[in-house]
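# Sequence plus the predicted model coming up.
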Amino acid sequence: MRGRLIYLMGPSGSGKDSLIDAARDSLLGLDCVVVRRVITRSAESVGEDAMGVTTEQFAQMRREGDFALCWRANGLDYGIPAEIDRWLSDGRHVLINGSRGHLSEAMTRFPTLLPILLTVKTDALRKRLERRGRESAEEIEARLERNALFSTDAAREDSEGIFQLDNSGELSTAVDSLLALLTREGISANADRI
């Protein structure tokens, strides 16, 4: 039995990292590995728990086939370690923090991929961004504009098989919704591995 790739997407500030962290123990109970991305940014950068590498290191890793998936966005390179291929073939499920712009390529590589778009209402996003205090007023407005584009695209994507998950309210509600969606889609621990 092969595992399934769970491809979580969403605009910056939608709470992907918070959702993943809050659901981590429950995901392990479903035999689901949460992948740590490789990103070309300083390890001291604020944000997700990613492996920070230089642009040169990333290019070398790419040449050496260290990535199952990789893409460039917002001036940074992102890589998903090739180790996921082994996990999936062993029957484990794998959750990655993916990119909407790279989804079609990921679906080609992993045809049974489960695409999930994390959405957040504009008012909730504004409060989160203001509360964390990392962005200027102009940067917050730019993120809100990108979120509005995501929302517009999301309405169209309902018919394209992309599951939407609202993260505008309590984080525990989003975790419950994520776990319910995964269960409905057949994500569960492989009995042979327990």
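All right, it came through fine. Small disclaimer: the values here were computed from a predicted structure and weren't measured.
# Only C-alpha atoms from now on, for both contacts and neighbour counts.
Noted.
# For Val34, give me its contacts.
Neighbouring residues of Val34 by CA atoms under 8 Å, 6 or more residues apart in numbering: Ile20, Arg24, Leu27, Val94, Leu95, Ile96.
# mind redoing it with 10 Å?
By CA atoms under 10 Å, 6 or more residues apart in numbering, the contact set of Val34 is 6, 20-21, 23-24, 27-28, 84, 93-97.
# Surely Leu103 forms part of a strand?
No: according to DSSP: H, G, I helix; E, B strand; the rest coil, Leu103 belongs to no strand; its state is helix.
# Is it correct that it is in contact with Gly10?
No: with contact defined as CA atoms under 10 Å, Leu103 does not reach Gly10; the gap is 11.6 Å.
# of the two, who's got more company?
Higher neighbour count among Leu103 and Gly10: Gly10, with 23 against 16, using other CA atoms under 10 Å.
# Report the contact partners of the residue nearest to that one when sequence neighbours are not counted.
The spatially closest residue to Gly10, leaving aside those adjacent along the chain, is Leu118, at 4.8 Å (CA to CA, 6 or more residues apart in numbering). The contact partners of Leu118, taken as CA under 10 Å, 6+ apart, are 8-11, 14-16, 19, 150-151, 154, 163-168, 174, 178.
# Please apply the same query to Gly47.
By CA under 10 Å, 6+ apart, the residues touching Gly47 are Asp17, Ser18.
# cutoff 8 Å now
Listed by CA under 8 Å, 6+ apart, the contact partners of Gly47 are Asp17.
# and if you look at Leu88?
Arg2, Gly3, Arg4, Leu5, Val94.
# isn't Leu165 right up against Thr119?
Yes: under the criterion of CA atoms under 8 Å, Leu165 makes contact with Thr119 at 6.0 Å.
# from the contacts of Val34, which single one is nearest Leu114?
Within the contacts of Val34, the smallest distance to Leu114 is 4.8 Å, found for Ile6 (CA to CA).
# The structure to be compared is supplied as follows:
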Amino acid sequence: MSGLWVLVCGPSGAGKDSVLGWAAQELGHRQDIVFARRLVTRASQPGSDHDEVSPEQFARLIDGDGLAWRWQAHGFHYGIEARYAGQVAAGKIVVVNGSRAHASGLDATAPVRVVQVTTDAAQLASRLEQRGRDAPHEVSRRLVRNALFKDLCADHTILNQGALELAGRQLVDYLVGGALSPAAAGHADFLSS
């Protein structure tokens, strides 16, 4: 029995990390749904959903076939360890916090679904400014970059403009009931390293 990858992506400020965190907590008791931890060549903070690796460690993982997925974004390398591919092969749903650029370049032959978390431009701008990680010109650049992905083909879209629980519940419902259904297979894309 083969499982499924679910790649969750969205623009900075859409609340993707919060939605994923809410869903992971809600589904923590499920053995058939796994939330993958990313490996990233940037520092991790308390509560991060990724583990920090050096560029040299990342290169060794690539050379040793240690990554099932890899991509670059915002000057950093991101990867998903190969061990998660074994969980998909065992029939589990493995949820990956990914990037839209990676999602738009996926191969259409393997078991993956793309879920996009989004919100309107005004909320994106407000959230990016409130989090204070980017200079004003960086916020503007991130907002302009969103136009590159306006035609992203997603299997499911979550509009995160209200309470976090509403968006989180949509992701939970999709993972529990919709991800494996034939109707959700309109965009079955995957990219291995």
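Done, it's in. Keep in mind that what you see is a predicted model, and the values were worked out from it rather than measured.
# What does the superposition give as a TM-score?
Here the superposed chains carry a TM-score of 0.82, computed using TM-score structural alignment, normalised by the length of the second structure; 179 aligned residues with a CA RMSD of 2.2 Å.
# sorry, back to before: could the contacts of Val34 of the first structure be laid out in a markdown table, adding secondary structure, neighbour count and distance to Phe67 of the first structure?
Formatted as a markdown table, the contacts of Val34 of the first structure follow (DSSP: H, G, I helix; E, B strand; the rest coil; neighbours: other CA atoms under 10 Å; distance: CA to CA, whole Å):
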| residue | secondary structure | neighbour count | distance to Phe67 of the first structure |
| --- | --- | --- | --- |
| Ile6 | strand | 23 | 17 |
| Ile20 | helix | 20 | 21 |
| Asp21 | helix | 15 | 23 |
| Ala23 | helix | 19 | 25 |
| Arg24 | helix | 17 | 23 |
| Leu27 | helix | 23 | 23 |
| Leu28 | helix | 16 | 23 |
| Ile84 | helix | 23 | 9 |
| His93 | strand | 25 | 17 |
| Val94 | strand | 22 | 14 |
| Leu95 | strand | 21 | 15 |
| Ile96 | strand | 18 | 13 |
| Asn97 | strand | 21 | 14 |
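# Tell me which residue is most central in the second structure.
Centroid check for the second structure by CA atoms, centre = their mean gives Asn97 as the closest residue, at 2.3 Å.
# Could you find the closest non-adjacent residue to that one?
Nearest to Asn97 of the second structure is Val8, by CA to CA, 6+ apart, at 5.2 Å.
# And for the one you found, the neighbour number?
26.
# Confirm that it sits in a strand.
Yes: secondary structure of Val8 of the second structure (three-state DSSP): part of a strand.
# So which of the contacts of Leu118 of the first structure belong to strands?
Leu8, Met9, Phe163, Gln164, Leu165, Asp166 (DSSP state E).
# any idea how far the aligned partner of the last one in the second structure is from Gly47 of the second structure?
Asp166 of the first structure maps onto Leu159 in the second structure when the alignment is built from TM-score structural alignment. Separation of Leu159 of the second structure from Gly47 of the second structure (CA to CA, to the nearest Å): 24 Å.
# sorry, back to before: ok, and the contacts of Val34 of the first structure in the second structure?
Of the contacts of Val34 of the first structure, the contacts whose aligned counterparts also meet in the second structure (both residues aligned by TM-score structural alignment, their matches' CA atoms under 10 Å) are 6, 20-21, 23-24, 27-28, 84, 93-97.
# I'd like the residues you listed written out as TSV, with distance to Trp71 of the first structure added.
Listed next are these as TSV, based on distance: CA to CA, whole Å:
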residue	distance to Trp71 of the first structure
Ile6	17
Ile20	21
Asp21	23
Ala23	25
Arg24	24
Leu27	25
Leu28	27
Ile84	16
His93	21
Val94	18
Leu95	17
Ile96	13
Asn97	12
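# Looking at those residues, which one is closest to Ile39 of the first structure?
Relative to Ile39 of the first structure, and with distances defined as CA to CA, the nearest of these is Asn97, at 11.7 Å.
# In contact with that closest one, which residues?
Per CA under 8 Å, 6+ apart, neighbours of Asn97 of the first structure: Tyr7, Leu8, Met9, Lys16, Val35, Arg37.
# Distance to Leu76 of the first structure added to the residues you listed, as TSV?
Formatted as TSV, the contacts of Asn97 of the first structure follow (distance: CA to CA, whole Å):
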residue	distance to Leu76 of the first structure
Tyr7	19
Leu8	18
Met9	16
Lys16	18
Val35	18
Arg37	12
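# what's the closest of those to Ser89 of the first structure?
Using CA to CA, Val35 comes nearest to Ser89 of the first structure of those, at 15.4 Å.
# any idea how far Met61 of the first structure is from Phe67 of the first structure?
From Met61 of the first structure to Phe67 of the first structure the distance is 7 Å (CA to CA).
# Same drill for those two, tell me which one is more crowded.
Set Met61 of the first structure next to Phe67 and count neighbours by other CA under 10 Å: Phe67 wins out with 20 against 16.
# My read is that that one contacts Ile80, right?
Yes: counting by CA under 8 Å, Phe67 of the first structure does reach Ile80; the two are 5.3 Å apart.
# What's Asp17 of the first structure aligned with over in the second structure?
Under the alignment (TM-score structural alignment), Asp17 of the first structure pairs with Asp17 in the second structure.
# Ala180 of the first structure too?
Alignment note: Ala180 of the first structure maps to Asp173 in the second structure; criterion TM-score structural alignment.
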